[in-house]
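Visitor: sequence and predicted model, in that order:
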Amino acid sequence: MPSNPGKSFYVTTPIFYVNDAPHIGHAYTEVAADVLARWHRQRGENSFLLTGTDEHGEKILRTAAANQSTPKVWADKLVEEAWLPLLETIDIDNQDFIRTTEPRHERNVQKFLQHLYDTGFIYRGSYEGNYCVGCEEYKTEADLIDGQGDFAGISVCAIHSKPVEKLQETNYFFKLSEFTQPLLDFYEANPKFIQPESARNEVVAFVRRGLEDLSISRSKEKFDWGIDIPWDESHITYVWFDALLNYITAIGYGEESAELQQKFADLWPASVQVVGKDILRFHAVIWPAMLMAAGLSPANQVFGHGWLLVGGEKMSKSKLTGIAPNQITDTFGSDAFRYYFMKAIAFGQDGSFSWEDLSARYQAELANGFGNLASRVIAMVHRYFDGVVPEEFGLEAVDLHVAEVAKAAAQNADAAIEAVAIQDALNSIWTLVDELNNYITVQEPWVLAKSPENKERLATVLNTTLEGLRVLAVLLNPFIPKATAKLWAALGDSVGELATQQIQNAGNWGQLTTGVTLGQLEALFPRIEAESETK
């Protein structure tokens, strides 16, 4: 594929509630979006990753009160002590972090609301329904299930397993019902807008049943933690209507400066919006309808990934199944965290986490498969060629096959990322890891080194394996950036900086400069003592 230096790739995560500290389910979403952003940046594109926090709404108000705090003080504390540190813990390279309490967000939410009100898409009306504080959403009867245990005999939210509250209010409404057909037409014209296919089918079926107008405000008589409705300050904005707008307020929507207006023009519509499947309807139904009403294009794609399961249940702090990311990274490191969750779970499907699987994959795939491969090859170059990259003396069929595997790995991985099939991308890359390990086993360079007449063949074998490691460093850089930085430093940086190596050129063979002295390789994935593997 050609380089696209002028092309933008804008990827977003959901903005996360600050009612509690993050668990590995949140981190899973962050890593997936970060891998996509890093990959497209490695393709030479202007890649922009947005993440952030959702800080308004009744749930935040109640959580703060339960902790003897105010909503803003509570939000500040959680952001500084938990959410921003998470990004460092799992090595996220985000270009912005939006908080819905920031002035740039609040003022432009009000501009958006005023525009929809002025153009007749918002009206005043009354509503009565079942409200789930956990979801910050009115629930239909179909969204409720029979409670268990303490809630037996009571209808509860299917997601939170807690009772809903019966609310009757006079609020402002968004004319969502007017977008039933426009949305169906949009889905048909843009079949990749909602992915995976199972998620698309669910949303289309939901919209076909017909949409109802959406309550988008709450009276301050109920609670006042939110953004004021600009034409009626006795009401605040419904938290989801506020939160969804972060994706455009963060990149310049509504701003007057030419620079921010250009930024918005360059980045919107977003390339991929990564969300959990439990919030898919907000992003695939309400959000595009909001944008259509404002005369803006919806995102190019909304991708609803599955849930992380622990013991067969969706990860949840309230159910005590939440695992803090640092419980993993303190032992295995951020690269292993990133690799495991992208490799072990097909993106878009539910996946189960277990310490045993993590430990096994770390040892077999990272430490032995990739890390040991790199250390053996570089050690042999130091031992047999004084650390200097040897030249090759005519490639045989087995050497050319390695080059073919490398080229196919790069092409297939790039195509997989384009389809947001992250696991498939890693599987494609790992074909080269396996090929190189097999190649070394068969070629036995340590045997070749025993006979001077095999010196040229030994040089060719080690040159071939070094080229393979170069390809792996480029392709794996979006996934395990700390390890690939170490490997690239050992390769001598003879092709330029790792960040400048473009994915689409990675599989082109013969890029290493011969005669360059390699550095020493720091252990990529050190051995972990058994007793600490599942601490």
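Guide: Perfect, I can see it now.
Visitor: okay, CA-based contacts and neighbour counts for the rest of this
Guide: Fine.
Visitor: roughly how far is the helix or strand hosting residue 403 from the heart of the chain?
Guide: If you go by DSSP states H and E, residue 403 is part of helix 397-418. How far helix 397-418 lies from its chain's middle: 25 Å, per C-alpha atoms, centre = their mean, to the nearest Å.
Visitor: same deal with stretch 331-346?
Guide: Offset of stretch 331-346 from its chain centre (C-alpha atoms, centre = their mean): 13 Å.
Visitor: contacts for that stretch?
Guide: Residues outside stretch 331-346 that contact it (C-alpha atoms under 8 Å, 6 or more residues apart in numbering) are 28, 31-32, 89-91, 328-329, 351-352, 358, 361-362, 366, 421-424, 426-427, 479-483, 528, 532-533.
Visitor: now swap in stretch 475-489 and tell me
Guide: The contact list for stretch 475-489 (C-alpha under 8 Å, 6+ apart) reads 34-36, 38-39, 42, 334-336, 338-339, 374, 410, 429, 470, 473-474, 498, 503, 506, 519, 521-522, 524-525.
Visitor: so residue 166 makes contact with residue 129?
Guide: Yes - with contact defined as C-alpha atoms under 8 Å, residue 166 reaches residue 129; the gap is 5.7 Å.
Visitor: ok, and here's another one to check against it:
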Amino acid sequence: MKCRFESTMSAPKAFYITTPIYYVNDVPHIGHAYTTLACDVLARFKRLDGFDVKFLTGTDEHGQKVEKAAALAGVTPQQFTDRVSKNFFDLRETMNFSTDDFIRTTEPRHAAACQALWKRMEEKGHIYLGSYAGWYAVRDEAFYDEDELTAGPNGKKIAPTGAECEWVEEPSYFFRLSAWAEPLLEFYAAHPDFIAPASRRNEVVSFVKGGLRDLSISRTTFDWGVPVPGDEDHIMYVWLDALTNYITAVGYPDTENEQYKRYWPADLHVIGKDILRFHTVYWPAFLLAAGLPTPKRVFAHGWWTIEGQKMSKSLGNAVAPDHLVTTYGLDASRYFLLREVPFGNDGDFSHASIVHRTNGDLANDLGNLVQRVLSMIAKNCGGVVPTPGAFSDADKALLATAHGMLDRVRAEFDVLAFHKGLEAIWGLCGDANRYVDEQAPWTLRKTDPARMATVLYVLAEAIRHIGILVQPVMPEASIKILDQLALGPEARGFGALGPEGALAAGTALPAPSGVFPRYVEPEAAS
């Protein structure tokens, strides 16, 4: 069966989604996995919904912080970044991410894009040479005004992020950011959905209304970065370099190439709230100054704490993605991260919470539903999809909920309310479990076998919808579910949802097997 969107869409609509590129000064932790997971789920969802998706991630490899870390490790910056970038590259396999491109800012294609963007802004009069004297946080790769700083130990100046700042004086090129305050405010007003959630939008608007100062965009005191075109004594400010990755990956500066024309402007940048200002003030200002289209939306999510404590190196409590997957399972980890906390809010990771979700939502609610329904079909219907009779009002109600589920989930996922989309799917799961108990097919087997066949058919249809809809979040578990319904690849897209893609009576089904094992505490298992 062909998916319905194939017959109605000759050219699928493009959708370009990006993670931030991750700074290579550490190993990946749950925060990195969380951001990329959200993008992966939306990318998978859009592909199943008929979109032509480009999904980008990568690593940010320049700057003073990397240069210092490499020196401490006794290697060159390139050797250091090669090693650490691979950890983020390998995260894709660990978490089963479906990325289409992985960009590194040390690639030649990226240097060419950065220098082209610089020249374009310079030619339009938005860059000038001066000298910088002010406070700079190496850890953040960010400049701070005096009134943003607090006093720390030993007379150190501390940024709002907690990073130590140092006084820097050097020649510098500047971007005329001060000229962009009003144009940016007009831009935000004209594009109210550009920044999400609303609390972050309010934060940015307030910051810009306070006035903007020209931004230092080059450094001369170190050389690990992209050289400024025409003045190689300077290297570009790491954030101008880093932000450019989003257009590098679509072929910039060649704005006539097919990728650029198809995918830019990006539909969505997903970032952590700590880098909101760079993506919603600096980045649109750079692009507007260069006469280039801005991304359509930037969504800033919250931070994770671990068992109620902030993640930190000193506490040693960061959760590594490979540990997460090894301990709880891949799909359970993916489900928990997007189900537990509204995306955009801060959240707390705890062992008890993920075990509760794994054993409750997954093993009990969905896993048990699939197992008992398919086992009853195997035992009582000869292992084939049963032939339904006339549908009762209860049957029609459950099927109607299943048929309407895509619209509900799509509406939530489009605004990155993943927890609400999953709540809706689990609402269908709960309805199906109650329907099993109310209809009692094990009793009907003796009293009304034809009615039992109808009930089991309706349940199989509900499971089919759930299995298709959870694919973006739990790709491995959904394969197990859909395989047990004997559905081929062509019957797993969203175009197959609804009555048109209904299971064919008489289709032979494989022997049922468990989908979600319960989590058992190691001491209990021994």
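Guide: Ah, there it is. Just so we're clear, the structure is a prediction, and the values are computed from it rather than from any experiment.
Visitor: quick one on the thing from earlier: any of the contacts of stretch 331-346 of the first structure buried? List them.
Guide: Among the contacts of stretch 331-346 of the first structure, those buried by neighbour count (16 or more other C-alpha atoms under 10 Å) are 28, 31-32, 89-91, 328-329, 351-352, 358, 361-362, 366, 421-424, 426-427, 479-481, 483, 533.
Visitor: which of those residues fall in helices?
Guide: 28, 31-32, 89, 328-329, 358, 361, 422-424, 426-427, 481, 483 (DSSP state H).
Visitor: coming back round to it: more crowded one of residue 166 and residue 129 of the first structure?
Guide: residue 129 (16 against 12; other C-alpha atoms under 10 Å).
Visitor: quick one: what helix or strand has the counterpart of the more buried one in the second structure in it?
Guide: Superposed on the second structure with TM-score structural alignment, residue 129 of the first structure falls opposite residue 134. Residue 134 of the second structure belongs to strand 127-137 when assigned by DSSP H and E.
Visitor: pull the distance from that strand to the chain's centre.
Guide: Centroid separation between strand 127-137 of the second structure and its chain, computed with C-alpha atoms, centre = their mean, is 34 Å.
Visitor: go on, stretch 41-52 of the first structure?
Guide: 12 Å.
Visitor: residues contacting that stretch, please?
Guide: 3-16, 30, 33-34, 37-38, 40, 93-99, 247, 250, 478, 499-504.
Visitor: what's the average distance of the helix holding residue 403 of the first structure to the second structure?
Guide: Aligned to the second structure and superposed, helix 397-418 of the first structure gives a mean residue distance of 1.4 Å (mean C-alpha distance after the TM-score superposition for the first structure).
Visitor: residue range for that helix in the second structure?
Guide: The aligned range for helix 397-418 of the first structure is 393-414, by TM-score structural alignment.
Visitor: between the two ends of the matching stretch, what distance do you get?
Guide: 32 Å (C-alpha to C-alpha, to the nearest Å).
Visitor: for it, buried residues please.
Guide: For stretch 393-414 of the second structure, a neighbour-count test (16+ other C-alpha under 10 Å) marks 395, 398-399, 401-403, 405-406, 409-410, 412-413 as buried.
Visitor: CSV for those, including distance to residue 187 of the second structure?
Guide: What follows is those, written out as CSV (distance: C-alpha to C-alpha, whole Å):
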residue, distance to residue 187 of the second structure
395, 50
398, 46
399, 45
401, 40
402, 41
403, 39
405, 35
406, 33
409, 30
410, 27
412, 26
413, 25
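Visitor: ok, back up a step: check which helices and strands the helix holding residue 403 of the first structure is in contact with.
Guide: Packed against helix 397-418 of the first structure by the contact rule (3 or more C-alpha pairs under 8 Å, 6 or more residues apart in numbering; DSSP states H and E) you find helix 422-443, helix 455-476, helix 503-506.
Visitor: who are the contact partners of the residue lying closest to residue 133 of the second structure once chain neighbours are set aside?
Guide: Closest residue in space to residue 133 of the second structure, ignoring its immediate chain neighbours: residue 169 at 4.3 Å, by C-alpha to C-alpha, 6 or more residues apart in numbering. For residue 169 of the second structure, the contact set (C-alpha under 8 Å, 6+ apart) comprises 131-134.
Visitor: and residue 145 of the second structure, by the same measure?
Guide: Residue 145 of the second structure neighbours (C-alpha under 8 Å, 6+ apart): 134-135.
Visitor: what's the counterpart of it in the first structure?
Guide: Under the alignment (TM-score structural alignment), residue 145 of the second structure pairs with residue 140 of the first structure.
Visitor: kindly report the same for residue 454 of the second structure.
Guide: In the first structure, the residue paired with residue 454 of the second structure according to TM-score structural alignment is residue 460.
Visitor: JSON lines for the helices and strands packed on helix 397-418 of the first structure, including distance to residue 492 of the first structure?
Guide: Shown next, in JSON lines, are those (distance: least, C-alpha to C-alpha, whole Å):
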{"stretch": "helix 422-443", "distance to residue 492 of the first structure": "20"}
{"stretch": "helix 455-476", "distance to residue 492 of the first structure": "10"}
{"stretch": "helix 503-506", "distance to residue 492 of the first structure": "17"}
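Visitor: so which of these is the most surrounded?
Guide: Neighbour counts averaged per stretch over those are highest for helix 455-476, at a mean of 24; criterion: mean count of other C-alpha atoms under 10 Å.
Visitor: how close does it sit to the second structure?
Guide: In the superposition with the second structure, the average deviation recorded for helix 455-476 of the first structure is 0.6 Å (mean C-alpha distance after the TM-score superposition for the first structure).
Visitor: how far away from the center of its chain is that helix?
Guide: Per C-alpha atoms, centre = their mean, the displacement of helix 455-476 of the first structure from the mean C-alpha position of its chain is 31 Å.
Visitor: try stretch 262-275 of the second structure
Guide: Stretch 262-275 of the second structure has its C-alpha centroid displaced from the chain centroid by 10 Å (C-alpha atoms, centre = their mean).
Visitor: name the nearest residue to residue 263 of the second structure, ignoring sequence neighbours.
Guide: Per C-alpha to C-alpha, 6+ apart, closest to residue 263 of the second structure is residue 16, 5.6 Å.
Visitor: and that neighbour, what's its match in the first structure?
Guide: Aligned partner of residue 16 of the second structure by TM-score structural alignment: residue 10.
Visitor: how is that match assigned, secondary-structure-wise?
Guide: At residue 10 of the first structure, secondary structure determined by DSSP: H, G, I helix; E, B strand; the rest coil is strand.
Visitor: element containing the nearest residue to residue 133 of the first structure once chain neighbours are set aside, please.
Guide: Leaving aside its sequence neighbours, residue 133 of the first structure sits nearest to residue 59 (C-alpha to C-alpha, 6+ apart; 5.8 Å). Using DSSP H and E, residue 59 of the first structure maps to helix 58-66.
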